[in-house]
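> Sequence unavailable; structure follows:
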């Protein structure tokens, strides 16, 4: 892990380089931030003092370290785990997708897996939709957040909310049919059916479909409402969904989005 850390620069990972650095690449603190785990745990992993890391932690480390497919598989085996097979919802972000995300640094971009679990969000996306760095487990799943969690900053009319809920459940059903052996996905669906009458109603209706591009209004707590185009791009062969928000040039929405890109996730209230 130390060698892999050394070859990833902070700039490549979207972090400020600032100050004198002893590490050739990422510091342990930076890797911990990117992977969503504690610095102490990174230290114990590097010193072989941590045992039995979960598949979720290994996947997060592989993404943060920008490992190739073979390196990712090797990391799973080092952790005593079997690399995820074709029956599991893919969560691997290829280096080419990483590079594309890097080139879209000024645009809000989030990468989701096929079950709508957020895998990665660039700083403009975090500024627009809320910082996801502290989200754990199902908190990172957009379907769970909308039915059982705090929801999102997207503003819907009652009719739009019903249509949105139907669309995401129909999309999730397609994924469940594609990956029927994925235990994590099965647990997610079971929890949603048990705890949300609305989800259970939509799920039992058996409708299937795919999430479509839409125009959304985001209620931002500092800059106010922004009406943006939300496009969802699919990555062939990996079943990733890339969500991109853009504004029409010359509009107040474009100005507010540009302001968010500058200030990031810091509070605008002084």
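Good, I have the coordinates. Keep in mind it's a predicted model, so treat the numbers as computed, not measured.
> going forward, measure contacts and count neighbours with C-alpha atoms only.
Noted.
> On the three-state scheme, the residue nearest to the spatial centre of the chain is what?
Residue closest to the mean C-alpha point of the chain, counted by C-alpha atoms, centre = their mean, is residue 118 at 2.2 Å. What DSSP: H, G, I helix; E, B strand; the rest coil gives for residue 118 is strand.
> Now do residue 58 against residue 72, distance only.
8 Å (C-alpha to C-alpha, to the nearest Å).
> Kindly report the same for residue 214.
34 Å.
> between these two, who's got more neighbours?
More crowded of residue 214 and residue 72, by other C-alpha atoms under 10 Å: residue 72, with 20 against 12.
> Number of residues surrounding the residue nearest to the more buried one when sequence neighbours are not counted?
Leaving aside its chain neighbours, residue 72 sits nearest to residue 62 (5.7 Å; criterion: C-alpha to C-alpha, 6 or more residues apart in numbering). Neighbour count for residue 62, taken as other C-alpha under 10 Å: 23.
> doesn't residue 62 fall inside a helix?
Yes: counting by three-state DSSP, residue 62 is part of a helix.
> so where do the strands sit in the stretch 151-270 of the chain?
154-155, 214-220, 224-235, 240-246 (DSSP state E, counting those that start in this stretch).
> Ok, the stretch 1-150 of the chain next?
Going by DSSP E, counting those that start in this stretch, the stretch 1-150 of the chain shows strands at 109-112, 118-121.
> Of these, which stretch is the most buried?
With neighbours defined as mean count of other C-alpha atoms under 10 Å, the strands of the stretch 1-150 of the chain peak in mean count at strand 109-112, which reaches a mean of 24.
> Put this next to the previous one:
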């Protein structure tokens, strides 16, 4: 159990929850003083979870013993946690045994076949480190020929830092979403694999190069963003408006990342021209 990580996660989720999102009776008891912060107060979360204020305070102060599954369920409901956040909370509280590098294993044959069958849809697989472990020809044609890169450089965040806006940008107002998404994924991975030093090294590296990643890490967010809008500058296909979609492969830690375009759009027509390498 990581008491400090658990305390920080609870505090950030409490501060992110707005009073209008919870029952009025919990946030407006008789005689309550004027609210000074946008998030919920500790006593409000305690009331919603059906526990004493002192116990909840000890949780946020990293002084409480390991919470039971029933307490975690109550906290998840009180804080309006998503399924991903509830699992993260349970892992922080030591309800799941930590994973090991041995759990990773090779990329399943079925996953390789899936990539091949996607044809002109650029797609690749990433592991918990955000390392690209497999890809199809369309992805190599759209982004970069991953086979020419050292294995250590086949990392989505490293490539984002290296290639920058020369390859890809995001719509106004969504510039930092990818970096924050990467921070959320690595945050969840560090809890799942607490003994993996490489994950901690990646976090330090990316936080030093990306303010958006650093901000996402500080927010303790673990909620995935399934779809991100991307604007790609391709030397042959021109300007492309794409969606980056991420799906978890069941039974693995691998995520399938695909780049798609609006059907009938110029970007969709451009993607269709991506031919396998060597043709």
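Arrived safely. Keep in mind that this is a model prediction, so the values were computed, not measured.
> After superposition, what's the TM-score here?
TM-score of the superposed chains, computed with TM-score structural alignment, normalised by the length of structure 1, equals 0.58; 180 aligned residues with a C-alpha RMSD of 2.6 Å.
> related to what we said a few turns ago, may I see the strands of the stretch 151-270 of structure 1 arranged in JSON lines, with distance to residue 107 of structure 1 as well?
Below are the strands of the stretch 151-270 of structure 1 laid out as JSON lines (distance: least, C-alpha to C-alpha, whole Å):
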{"stretch": "strand 154-155", "distance to residue 107 of structure 1": "17"}
{"stretch": "strand 214-220", "distance to residue 107 of structure 1": "15"}
{"stretch": "strand 224-235", "distance to residue 107 of structure 1": "11"}
{"stretch": "strand 240-246", "distance to residue 107 of structure 1": "7"}
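> and of the ones you listed, who's closest to residue 197 of structure 1?
Comparison of those against residue 197 of structure 1 by C-alpha to C-alpha identifies strand 154-155 as nearest, at 21.6 Å.
> Mean per-residue distance, that closest one versus structure 2.
Compared with structure 2 after the fit, strand 154-155 of structure 1 shows a mean deviation of 2.1 Å (mean C-alpha distance after the TM-score superposition for structure 1).
> Would you mind giving the residues in structure 2 matched to that strand?
Mapping strand 154-155 of structure 1 onto structure 2 (TM-score structural alignment) gives residues 168-169.
> Tell me how far that stretch lies from the chain's centre.
A distance of 19 Å separates the centroid of the chain from that of stretch 168-169 of structure 2, by C-alpha atoms, centre = their mean, to the nearest Å.
> quick one: contacts of that stretch?
With contact meaning C-alpha atoms under 8 Å, 6 or more residues apart in numbering, stretch 168-169 of structure 2 is reached by 175, 230, 231, 232, 233.
> tell me the two of those residues that are most distant?
175 and 233 (15.3 Å).
> Give me the more crowded residue out of the two.
Neighbours were counted for residue 175 of structure 2 and for residue 233 using other C-alpha under 10 Å; residue 233 has more, 18 against 14.
> what residue of structure 1 takes the place of the more buried one?
Residue 233 of structure 2 maps onto residue 219 in structure 1, by TM-score structural alignment.
> tally of neighbours for residue 257 of structure 2?
21.
> Residue 101 of structure 2 too?
9.
> Is it in contact with residue 198, as I believe?
No: using C-alpha atoms under 8 Å, residue 101 of structure 2 is not in contact with residue 198; the gap is 10.6 Å.
> Redo the strands of the stretch 1-150 of structure 1 as JSON lines? Include distance to residue 39 of structure 1.
Listed next are the strands of the stretch 1-150 of structure 1 as JSON lines, based on distance: least, C-alpha to C-alpha, whole Å:
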{"stretch": "strand 109-112", "distance to residue 39 of structure 1": "24"}
{"stretch": "strand 118-121", "distance to residue 39 of structure 1": "19"}
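> So for residue 177 of structure 1, which of those strands sits nearest?
Comparing the strands of the stretch 1-150 of structure 1 by C-alpha to C-alpha, strand 109-112 comes nearest, at 17.8 Å.
> ok, for residue 11 of structure 2, nearest residue in space, not its chain neighbours?
Residue 11 of structure 2's closest residue in space is residue 60 (C-alpha to C-alpha, 6+ apart), at 6.3 Å.
> quick one: that neighbour and residue 53 of structure 2, what's the gap?
From residue 60 of structure 2 to residue 53 of structure 2 the distance is 11 Å (C-alpha to C-alpha).
> So those two - more neighbours on which side?
residue 60 (20 against 16).
> how much space between the more buried one and residue 160 of structure 2?
For residue 60 of structure 2, the distance to residue 160 of structure 2 - C-alpha to C-alpha - is 35 Å.
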